[in-house]
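Enquirer: after the sequence you'll find the predicted model.
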Amino acid sequence: MFVYGMVGPLVSGLAAGAVPGFRTVLATACVAGLSYGPMVGLAYALTAALAAPVRPEATHEPDRLLRTDRTAVLQQILVNTVVFGVVGWLLYGPGGDVADWLFYTLTGGVGVGLAYGLALTAWGHWMVLARIWLPLTGRLPWAVGAFLRDARRRGVLRHSGAVYQFRHARLKEHLARTYEKTYEKR
């Protein structure tokens, strides 16, 4: 949160065409770190307290594990939104501006929860890389799950716990060489 507080005034200042002073940046960083830090810490502590451990049998199917992780991310977003909503209500007060409170609640709760979910969880990495980036760049088909299940059914891939693996080392090496040759030309 301290770094977030430092970056905010820098970006705002640069967008306005002026570079803010060091004291302004440091003051904003301290306020952000001391005000938002405890809220985010409280939200993560509540989420950790409410989280149920993953049962070993749930790790046998990659799809089930991703669903479990997605549920945990949605719970994190919900807890963040409630914590930011309550604290925002305390900051803006019952007589305060409802639009400001709502903006604070949604950007803080949903924004921080979604950032956490996309950056720090298996489901987030799956969404960003396998469902968005790799299909956009043409390196995976859009129906990734169906593609992996079909490759497993055909005996090209197997899954061990939560991961898919090539069954044949020669095929894996051939695909790696082909990939290197193809993308070295670019």
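Expert: Nice, I can see it.

Enquirer: use CA for all of it now, contacts and neighbours both
Expert: Noted.

Enquirer: isn't there a strand covering Gln165?
Expert: Yes - per DSSP: H, G, I helix; E, B strand; the rest coil, Gln165 lies within a strand segment.

Enquirer: included below, for side-by-side comparison, is a second structure:
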Amino acid sequence: MKASQKLMLGILGLLGCCFLIWTACAWVLEAPYPWEWLFLYQAKAGLGRDLQELPQPKEFQRVTLITPPYVPDRSERNGCYPAAAFIAFGTTLSPQTAIERYIQSLSIQGWQLRESGAGEWILIRRPQEKIIIWIGEPGLDFAFDSAYRQAQEKFPTFVYLHLYYILPQVNGCY
């Protein structure tokens, strides 16, 4: 066997060992396996596209965007790979008018209302995309955000969104 072949086998063996160690560590820590990172990356890229396309009508100002680094552990994931962002829009419109106008601007982009009730609206555009939109209390995601706290002096009304991009699809995942 030539020296170059031995070198190539040594490199492949080292890479294989690294892959096995990475997989074992992921198993012990309940972190994503090496092959799952591709799905998580694709979900994050889909979320990025959705964020760029998110409407911002002239009466609304985006106050804050929170993209948590959260990666659910294997027991929570069940074959689903989510990416999420939390967005708060401030407006001087009344709460009812604000929610109606924002949902209308989303429907122009193809988002369809799937569920509403208890001050919360759920919209779906594609099988991987979901928005939960509400007015009222911000929740902990926004309560400690400095940009949101400053905007409370300027805007009487806020529209909150949780935007999700989930692979393979929203149904059956979250």
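Expert: Received it, and whenever you're ready, just let me know what you need. For clarity, every value in this text was computed on a predicted model and none was experimentally measured.

Enquirer: would you pull the TM-score for this pair?
Expert: Here the superposed chains carry a TM-score of 0.25, computed using TM-score structural alignment, normalised by the length of the second structure; 67 aligned residues with a Cα RMSD of 5.3 Å.

Enquirer: after the longest helix along the first structure comes which helix or strand?
Expert: For the first structure, the longest helix by residue count, based on DSSP state H, is helix 62-92. Where DSSP states H and E defines the elements, the next helix or strand beyond helix 62-92 of the first structure is helix 98-105.

Enquirer: buried stuff in that following helix?
Expert: The neighbour-count check on helix 98-105 of the first structure (16 or more other Cα atoms under 10 Å) flags Trp101, Tyr104, Thr105 as buried.

Enquirer: mind listing residues that contact that helix?
Expert: By Cα atoms under 8 Å, 6 or more residues apart in numbering, the residues outside helix 98-105 of the first structure that reach it are Thr81, Val82, Phe84, Gly85, Gly88, Trp89, Tyr92.

Enquirer: for whatever helix or strand comes next after that helix, packing partners?
Expert: For helix 98-105 of the first structure, the following helix or strand on the C-terminal side (DSSP H and E) is helix 111-120. Secondary-structure packing of helix 111-120 of the first structure (3 or more Cα pairs under 8 Å, 6 or more residues apart in numbering; DSSP states H and E): helix 62-92, helix 122-125.

Enquirer: and the longest one, what does it pack against?
Expert: Using 3+ Cα pairs under 8 Å, 6+ apart as the contact definition, the elements that helix 62-92 of the first structure packs against are helix 22-50, helix 98-105, helix 111-120, helix 122-125.

Enquirer: max-length helix in the second structure?
Expert: Ordering each helix of the second structure by length in residues (DSSP H) puts helix 3-29 first.

Enquirer: can you mark which positions in that helix are buried?
Expert: So for helix 3-29 of the second structure, counting by 16+ other Cα under 10 Å, buried means Thr23, Ala26.

Enquirer: return the set of buried residues in the following helix or strand past that helix.
Expert: Remark: after helix 3-29 of the second structure, the chain's next helix or strand is helix 36-53, criterion DSSP H and E. Neighbour counts over helix 36-53 of the second structure (16+ other Cα under 10 Å) mark Phe39, Leu40, Gln42, Ala43, Lys44, Gly46, Leu47, Gly48, Asp50, Leu51 as buried.

Enquirer: of the helices and strands packed on helix 111-120 of the first structure, which approaches His159 of the first structure most closely?
Expert: helix 62-92 (7.9 Å; Cα to Cα).

Enquirer: quick one, that closest one and helix 98-105 angle?
Expert: Put simply, helix 62-92 of the first structure runs at 140 degrees to helix 98-105, going by axes from the mean of the first three to the mean of the last three Cα atoms, to 10 degrees.
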